[in-house]
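Visitor: Turn this into a model:
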Amino acid sequence: MGNTDKKATSRSRGSRQDGDATRQTLLDVAGQVFAERGYADATSKEICERAGTNIAAVNYHFGSRGALYEAVLVEAHHHLLKLEEMQEIAARELSPRDKLRVILTGIVQRATGPQAHWGARVVIRELMSPTEHAPALVQKAIAPKAMLMVGLVCQITGLPPTTPGLQRSLFLLMSPCLALLVAPREMRTKLFPALSSDVDGLVDDMMTYASAGLAAIAAKYSASAPPPGG
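Guide: This is a model prediction of the structure:
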């Protein structure tokens, strides 16, 4: 490869890196703006100004403000619960209950951490007041993680994934995590300080509560299941 080709390749690589950096900056700044103002009141102009980019950058990197918001929703949920981390945990040589404990610990640590991340506020806003982009959050971020969790709960209960009680129990299992995100910090630090002061203790109690519930669901639906060939 000649010097000219090497320089062209270097410029191309540098351009891609600059573009990736700009896209990530837009994503982070947009997340903060959407968290502060909500989707309806956040403008591409403010996002670009705060990001230090040209006003056309949103359309260039994402196609539209709506597509940027969908990317923010996915990034926000990713911060709270990373699919790659869940997959790595699921592949470990641990019991299903221990895998569940590790996953819950990560969620609780993020939900109760001292530094609030814009991701939690964006997800809460969307859940409390859904926009037309809610399906993207469900399909791109929540669904693959939910399927992994279904698999864990199936292993714990011995029930098939189509069991109504299993699906309900998974929803009830994850609801406390959502409650931790929604609860005002003052409630967690002053009214119920045990929610923030001892993450391991909180996860232990969550697992005790969840294990009893899952055992009851397993017993209920196993007993009501028709016999093989019935």
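Visitor: hey, let's count contacts and neighbours off CA atoms from now on
Guide: OK.
Visitor: so after the one helix or strand S169 maps to, what's the next helix or strand?
Guide: Using DSSP states H and E, S169 falls within helix 164-182. With elements assigned by DSSP H and E, the helix or strand that comes after helix 164-182 is helix 185-186.
Visitor: Mind giving me the packing neighbours of the following helix or strand past that next one?
Guide: Next helix or strand after helix 185-186 toward the C-terminus (DSSP H and E): helix 194-197. Of the remaining helices and strands, none touches helix 194-197 by 3 or more Cα pairs under 8 Å, 6 or more residues apart in numbering; DSSP states H and E.
Visitor: buried residues in helix 194-197?
Guide: L195, S196 (16 or more other Cα atoms under 10 Å).
Visitor: picking up where we left off before, just the buried residues of the helix holding S169, please?
Guide: Buried residues in helix 164-182 (16+ other Cα under 10 Å): G165, L166, Q167, S169, L170, L173, M174, C177, L178, L180, L181, V182.
Visitor: what sits up against it?
Guide: Identification of contacts with helix 164-182 by Cα atoms under 8 Å, 6 or more residues apart in numbering yields 107-108, 111-112, 120, 124, 149-150, 153-154, 159-161, 210, 213-214, 217-218, 221.
Visitor: Check stretch 98-115 too.
Guide: Under Cα under 8 Å, 6+ apart, the answer for stretch 98-115 is 80-81, 86, 89-90, 92, 120, 152, 177, 180-181, 195-196, 199-200, 203, 207.
Visitor: again, only using 7 Å
Guide: Applying Cα atoms under 7 Å, 6 or more residues apart in numbering, the external contacts of stretch 98-115 come out as L80, L81, M86, I89, A90, C177, L180, L181, S196, V199, V203, M207.
Visitor: how much space is there between E46 and H133?
Guide: Look at E46 and H133: by Cα to Cα, to the nearest Å, they are 20 Å apart.
Visitor: oh sorry, the question was meant for L214
Guide: From L214 across to H133, the span is 33 Å (Cα to Cα).
Visitor: same deal with G31?
Guide: According to Cα to Cα, G31 and H133 sit 15 Å apart.
Visitor: again with A212
Guide: From A212 to H133 the distance is 36 Å (Cα to Cα).
Visitor: next one: A8
Guide: A8 is 40 Å from H133, where distance means Cα to Cα.
Visitor: do the same with D20
Guide: Taking Cα to Cα, one finds D20 at 24 Å from H133.
Visitor: let's see this one next to it:
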Amino acid sequence: MKDTDDVMDGQDARSRLVMAALRLFAEKGYEGATTREICELAGANISAIRYYFGDKAGLYRAAFTEPMGDTPCGANLGTYAELAMPEALKLLFRDFLEPLKRGEETRLVMKLHFREMIEPTGAWQEAIDAEIKPQHDALVAMLTRYLGLPGVDVDVHRLAFSIIGMAVHFYVGLDVVSNVAPEMLGSAQDVDVLGERLADYAWSMIEGEARRRAGQGDRGAS
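Guide: Model prediction:
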């Protein structure tokens, strides 16, 4: 039992460090937040940073990514290939919007992401290379197959960015949405309804693109 308790205590200490780092890095930036004040806020020993994260940079990477969940937004896109497009879209938006249920954590993550763009450490570029671009490529592949195209063209990229852009707006504009229409994100159920609506809007966009291509005579069999 003692070993189990030690593991749980360790997990708790690590989680406290990540959340303390998220708050302080979001408020002060990578250079402004010190490891000592992070540990004080987390109620952890300074040596815990080296033990769990290696160094301050490792802790920053954890704070930058982990609070959004174990699975990156849209990471399951590659598994949706066998589904009908409307169902795939529902799962996409469900997964993508899940972190919005985390409330204050998500606000802090967005604040940290905005700060990273102004004061880059390389974490944002890593996220683009490791998560965002593969997710985009997977969505582009889905759209290309559905539209019956021989290959990817710039309009498929436009469509993919437009579809995901609807969901991204609710992260980037989280404070605006919360002030203008707070009922949209008031509960976990509200977030789920939002995902369903965005899936419907995305389906309309895809069908509209299919009709446009058919009208131009450049759409293959679907």
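Visitor: Contacts only, for the residue nearest the centre of the first structure.
Guide: Closest residue to the average C-alpha location of the first structure: H77 at 2.7 Å, with Cα atoms, centre = their mean. Shown in contact with H77 of the first structure (Cα under 7 Å, 6+ apart): G119, V123, A141.
Visitor: Mind checking which of those are buried?
Guide: The neighbour-count test (16+ other Cα under 10 Å) marks G119, V123, A141 as buried among these.
Visitor: Aligned to the last one, what sits in the second structure?
Guide: When you say that, I think you mean A141 of the first structure. For A141 of the first structure, the aligned residue in the second structure is E131 (criterion: TM-score structural alignment).
Visitor: For its match, list the residues it contacts.
Guide: Contacts for E131 of the second structure (Cα under 7 Å, 6+ apart) come out as P72.
Visitor: Just say helix, strand or coil for it.
Guide: Following DSSP: H, G, I helix; E, B strand; the rest coil, the label given to E131 of the second structure is helix.
Visitor: which of A212 and H133 of the first structure has more neighbours?
Guide: Counted by other Cα atoms under 10 Å, A212 of the first structure and H133 do not tie: H133 has more neighbours, with 15 against 11.
Visitor: For the more buried one, give its distance to Y69 of the first structure.
Guide: For H133 of the first structure relative to Y69 of the first structure (Cα to Cα), the value is 8 Å.
Visitor: Kindly report the same for A57 of the first structure.
Guide: Distance of A57 of the first structure to Y69 of the first structure, given as Cα to Cα: 14 Å.
Visitor: Which helix or strand contains L100 of the first structure?
Guide: Element membership of L100 of the first structure, judged by DSSP H and E, is helix 96-112.
Visitor: Can you spell out which helices and strands pack onto the next helix or strand after that helix?
Guide: Sequence order places helix 118-128 as the next helix or strand after helix 96-112 of the first structure, per DSSP H and E. For helix 118-128 of the first structure, the elements it packs on are helix 3-37, helix 65-80, judged by 3 or more Cα pairs under 7 Å, 6 or more residues apart in numbering; DSSP states H and E.
Visitor: and helix 118-128 of the first structure, how far out from the chain's middle?
Guide: Computed by Cα atoms, centre = their mean, to the nearest Å, the chain-centroid distance of helix 118-128 of the first structure equals 10 Å.
Visitor: now that helix against helix 65-80, angle please.
Guide: Inter-element angle recorded for helix 118-128 of the first structure and helix 65-80: 110 degrees (by axes from the mean of the first three to the mean of the last three Cα atoms, to 10 degrees).
Visitor: now the angle between helix 96-112 and helix 118-128 of the first structure, please.
Guide: 100 degrees.
Visitor: May I see the buried residues of helix 118-128 of the first structure?
Guide: So helix 118-128 of the first structure, judged by 16+ other Cα under 10 Å, has buried residues W118, G119, A120, R121, V122, V123, R125, E126.
Visitor: mind putting these in TSV, distance to H61 of the first structure included?
Guide: Below are those laid out as TSV (distance: Cα to Cα, whole Å):
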residue	distance to H61 of the first structure
W118	21
G119	20
A120	24
R121	24
V122	20
V123	22
R125	24
E126	23
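Visitor: And the residues you listed, which two are furthest apart?
Guide: Farthest apart among these by Cα to Cα are W118 and E126. That separation is 12.5 Å.
Visitor: how close does L91 of the second structure sit to R36 of the second structure?
Guide: L91 of the second structure sits 41 Å away from R36 of the second structure, going by Cα to Cα.
Visitor: who has more neighbours, the two?
Guide: Neighbour tally, L91 of the second structure and R36, criterion other Cα under 10 Å: the higher count belongs to L91, 19 against 14.
Visitor: What is the aligned counterpart of that one in the first structure?
Guide: By TM-score structural alignment, L91 of the second structure lines up with V102 in the first structure.
Visitor: Give the aligned equivalent of L166 of the first structure in the second structure.
Guide: Matched to the second structure by TM-score structural alignment, L166 of the first structure sits across from V156.
Visitor: Also R50 of the first structure?
Guide: Aligned counterpart of R50 of the first structure in the second structure: L41 (TM-score structural alignment).
Visitor: Right, I'll leave it there.
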